[in-house]
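# Build me a structure from this.
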Amino acid sequence: MLSLAGKPFSVFTLYKNVWLKKFQSAAGSFDLSCLAPHDTRSGQGTLTVPVKISPMPSLTAMGFETTNLSELNITPGMQGAQALLDDFLPRMKNYRDVRDFPAVKGPSYLSVHLRFGTISIRALARHAMHAIASGQGGDGAMTWLSELVWRDFYFMILYQHPHIVQRAFKPQYDRIRWESGPAADVAFKAWCEGCTGYPLVDASMLQLNQTGYMHNRLRMVTACFLIKDLGIDWRRGEQYFALKLNDFDLAANNGGWQWTASSGCDAQPYFRIFNPVTQSEKFDAEGKFIRRYLPQLAKLDAKRIHSPWLLSEAERIKAGIALGENYPAPIVMHDLARLKTLDRYAVVKK
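Okay, here's the model as predicted:
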């Protein structure tokens, strides 16, 4: 899908507007009855066409490792996808209001099924369109539909600009000098293992490591922390997510990481730097998500759980927290890291 000038889109909103028009004009035109095996010579019966079927390669041959889907609470196949969709449709109208809160049942959780093709994105878009047209979808249906369009947008970007697999979409961002060497490797390891000292970041990484899933808001928070607090190349984080995510998709994963790094197409400005504590206070205000993955912080109240290093010694003893022993001290101070990031990104203006 190209612009009227015959060029690829680079602004999401413009792409979305054209996408919606094309989808609406095509709605209902996908008649699959012509694919049914029917003997048109007699008007009845089935026409058998010989087909040579190649052996299906094993999952191992395709690079997949054995895992226990039941432990991950994943029901595979179309049956699993349909169950999730049936559960989500009554909640769709609330999607906009609850999608950013990881302790709340807000998302559809269908990303892994979209990844493996066990549900149709056209079918999902039709459900959203129907909810919007009927007036029953609220703001949630349009917001969810926009997320589906973002997915297609990133597919288009990857197709039109394959260099993004290795380099920044915006060439000037390849001039950034990322942290490297032993200290950066130690910081990266701490991020991977959920040992940064920032509870929301750590809980998010533990969710990823334990379940193969991470809430979308948390993907932005953890990515921003790696890139703009630790100063580590976005490609290292992208590769780690690729290794761990059950719903990994190259286009979406790359798009999300480059959006956060500000190097991607229609990305956030480089000076937009999430404060991990503020994000925690806003999107996990009661600390429910944090406690799920960091039980050692469970005794902290909703105010103190977001920044345990600020506790007095007496408060830490009461809560059973020993910084550096059962929970790490912050590996970087956000305010100082923010200033360093702004200096690091100054090269993109030259």
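
# From now on I want contacts and neighbour counts done on CA atoms only, so please keep to that.
Fine.

# For stretch 261-269, what is the distance to the chain centroid?
Distance of stretch 261-269 from its chain centroid, counting by CA atoms, centre = their mean, to the nearest Å, is 15 Å.

# Give the buried residues for the lengthiest helix in the chain.
What stands out as the longest helix in the chain, according to DSSP state H, is helix 138-160. Neighbour-count burial for helix 138-160, counted by 16 or more other CA atoms under 10 Å, picks out 138-146, 148-158.

# and the host helix or strand of residue 280, what does it pack onto?
For residue 280, the host element (DSSP states H and E) is helix 276-283. Applying 3 or more CA pairs under 8 Å, 6 or more residues apart in numbering; DSSP states H and E, we find helix 276-283 packed against helix 199-211.

# so what secondary structure elements neighbour the helix or strand following the helix it packs on?
For helix 199-211, the following helix or strand on the C-terminal side (DSSP H and E) is helix 216-224. When contacts are defined as 3+ CA pairs under 8 Å, 6+ apart, helix 216-224 packs onto helix 199-211, helix 250-261.

# Contacts for the longest helix of the chain, please.
Under the criterion CA atoms under 8 Å, 6 or more residues apart in numbering, residues 1, 8, 10, 12, 15-16, 19, 92-97, 121, 125, 128-129, 131-132, 164-165, 251-252, 255, 265 lie in contact with helix 138-160.

# ok, and for the helix holding residue 280, which residues are buried?
Applying a neighbour-count criterion of 16+ other CA under 10 Å, one finds 276, 277, 279, 280, 281, 283 buried in helix 276-283.

# I'd like the structure of this one too, to check against the first:
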Amino acid sequence: MTATALVWLRNDLRVTDNPALHAALRHGSARAIHIEESGNRLRPRGGASRWWLHHSLNRLAGELALLGVALETVAGETEVELFKAIGQHGAGAVYWNRRYGPVEREIDAGIKARLKREGIETESFAANVLVEPFQMATGAGKPYSVYTPFWNTLRKRDIERPLPRPRHGEAIRPGPVDTGYREPDWGRKIGGHWEIGEAAAHERLERFLEQLVTDYPEGRDIPAKAATSGLSPHLALGEISPRQVWHAALAVAQHEPAKASAIDKFLSELGWRDFNYNQLYHREEIASVPMVEKYAHLKWRHADAALKAWQRGQTGIPIIDAGMRELWETGVMHNRVRMLTASLLAKNLLIDWRKGEQWFWDTLVDADPANNPGNWQWVAGSGLDASPYFRIFNPVTQGERFDRGGDYVRRWVPEVAALPDKLVHQPWEAGGVANYPEPIVDLKLSRERALEAFKAL
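Model prediction:
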């Protein structure tokens, strides 16, 4: 194989366990391209994810250069930009790792058909889920709609082992990576909380499995505690693969049996990612269309002032505001608090979950096309195997249970820091706080209103 091969990178920004890159390196010459795609009904990438992508591509360029592979970054309509690069470099082969959204699959199928018509070698690979969605089906041959049987099947599968770092040819000097991105002021703020790139992802995984995983089953619900892996943004852009996480965790469980039950719980949460990708694969537009049809008829409220208060962390409910401020400051939010903030918006405020999903899409560094809408639909009740409509989280009692000492709230909502523990989650019981808003909603009355609205479906 001597013709130049092109590896088309998407959300797989790594050199290890990257079968498309391995295939390209079998040729005498290989180049990599990343296209920031527009048009084609594709959902534009959110701002925080775009920031992470910019820095991740710059780190990846250095790793690829060590393998003798130059990285080119362009923006535009997918097919136009890809075939322009093929012509410029005389590429005789194009490889990529599969993606699973309906629009993306349609684009990829069209490109693959054109490549074959033009006599250009092409192949796609599985690299970004544990088991591909079309390989998971119930005994009746249908897609799974309930997580527990899905997980019971997934955990018994022989998950393919990750590929090693490929052998490299002669290293080249990495060229400048011009993503056309100009970093906003908030980017520097978020950047202080993260190390980006493939090496950082593996360091984070190793630290989690060595130091934190034992505390994961209980600690993962405590927002003030460092008990989660923090891998979500690395997985979202493919700086680490789920197969790498899976096999690294199993290896630790085998050598340290005391950690086995905690690791099993951790892997079951990783399984939810595959479950959400199954929903993305089998259903159209999960970011905009309820998976359960009757929820399309729910009467949502139009309450712009309440929505803005929620977005800005000014609801007057401390644990909600703590989560929304953590999101704005760091680009992530603790998972337990994500559920609480989503429940308040979609149920207590009766504001369309899609408005919350869009806000998260734009502000999360781990914004994921399957997980983000899948999790929002789970909370709103419109997803598969979702939280029942009558499960409406009370943010006060949730705060008192999972942030008992108020450490999380005090960090992100300093206005209430001086209150005693028994009042920090309900400052209105202390007569209010001078520089902190009163609650924008009555939790009891709004719960009753939500139950009536959902029962009417």
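
# ok, which stretches of the stretch 251-350 of the first structure are helices?
Secondary structure of the stretch 251-350 of the first structure (DSSP state H, counting those that start in this stretch): helices located at 276-283, 288-293, 313-319, 334-344.

# From those helices, pick the one with the highest average neighbour count.
Each of these was assessed for mean neighbour count using mean count of other CA atoms under 10 Å. The highest is helix 288-293, with a mean of 20.

# re the thing from before, counterpart of the helix holding residue 280 of the first structure in the second structure, which residues?
Helix 276-283 of the first structure lines up with residues 395-402 of the second structure when matched by TM-score structural alignment.

# average offset between the matching stretch and the first structure?
Aligned to the first structure and superposed, stretch 395-402 of the second structure gives a mean residue distance of 0.6 Å (mean CA distance after the TM-score superposition for the first structure).

# returning to what we had before: have a look at how far, on average, the longest helix of the first structure is from the second structure.
Once fitted to the second structure, helix 138-160 of the first structure is off its aligned match by 1.0 Å on average (mean CA distance after the TM-score superposition for the first structure).

# buried set for the helix or strand that that helix is followed by?
For helix 138-160 of the first structure, the succeeding helix or strand toward the C-terminus, using DSSP H and E, is helix 182-193. The neighbour-count check on helix 182-193 of the first structure (16+ other CA under 10 Å) flags 184, 187, 188, 190, 191, 192 as buried.

# What residue in the second structure is paired with residue 224 of the first structure?
Counting by TM-score structural alignment, residue 224 of the first structure corresponds to residue 343 in the second structure.

# Take the helices of the stretch 251-350 of the first structure and lay them out in a markdown table including distance to residue 83 of the first structure.
Listed next are these as a markdown table, based on distance: least, CA to CA, whole Å:
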| stretch | distance to residue 83 of the first structure |
| --- | --- |
| helix 276-283 | 27 |
| helix 288-293 | 24 |
| helix 313-319 | 41 |
| helix 334-344 | 42 |
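
# among the ones you listed, which is nearest residue 60 of the first structure?
helix 288-293 (30.7 Å; CA to CA).

# Just give me how far the closest one sits from the chain centre.
Distance, stretch centre to chain centre, for helix 288-293 of the first structure: 19 Å (CA atoms, centre = their mean).

# That helix vs the second structure, average distance?
Mean for helix 288-293 of the first structure is 0.8 Å (mean CA distance after the TM-score superposition for the first structure).

# List the contacts of that helix.
Residues outside helix 288-293 of the first structure that contact it (CA under 8 Å, 6+ apart): 102, 103, 199, 200, 203, 206, 207, 284, 297, 298.

# at 6 Å what do you get?
For helix 288-293 of the first structure, the surrounding residues in contact (CA atoms under 6 Å, 6 or more residues apart in numbering) are 103, 203, 298.

# Closest to residue 243 of the first structure out of those residues?
Closest approach to residue 243 of the first structure among these (CA to CA): residue 203, at 18.1 Å.

# That closest one maps to what in the second structure?
In the second structure, residue 203 of the first structure lands on residue 322 (TM-score structural alignment).

# Next, count neighbours for its match.
If you count neighbours by other CA atoms under 10 Å, residue 322 of the second structure ends up with 22.

# how far away is it from residue 315 of the second structure?
For residue 322 of the second structure, the distance to residue 315 of the second structure equals 10 Å [CA to CA, to the nearest Å].

# Ok, residue 104 of the second structure next?
Distance of residue 104 of the second structure to residue 315 of the second structure, computed by CA to CA: 37 Å.

# With neighbour numbers in mind, choose between these two.
Shown here are residue 104 of the second structure and residue 315; by other CA under 10 Å, residue 315 has more neighbours (23 against 16).

# How about the contacts made by that one?
Here residue 315 of the second structure is in contact with 309, 439, 440 (criterion: CA under 6 Å, 6+ apart).

# And the first one, what's its match in the first structure?
Using TM-score structural alignment to pair residues, one finds that residue 309 of the second structure aligns to residue 190 in the first structure.

# Would you check how far apart that match and residue 298 of the first structure are?
Residue 190 of the first structure sits at a distance of 21 Å from residue 298 of the first structure (criterion: CA to CA).

# re the thing from before, dump the helices and strands packed on helix 216-224 of the first structure to TSV, plus distance to residue 79 of the first structure.
TSV is the format used below for those (distance: least, CA to CA, whole Å):
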stretch	distance to residue 79 of the first structure
helix 199-211	20
helix 250-261	24
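
# Understood, closing this out.
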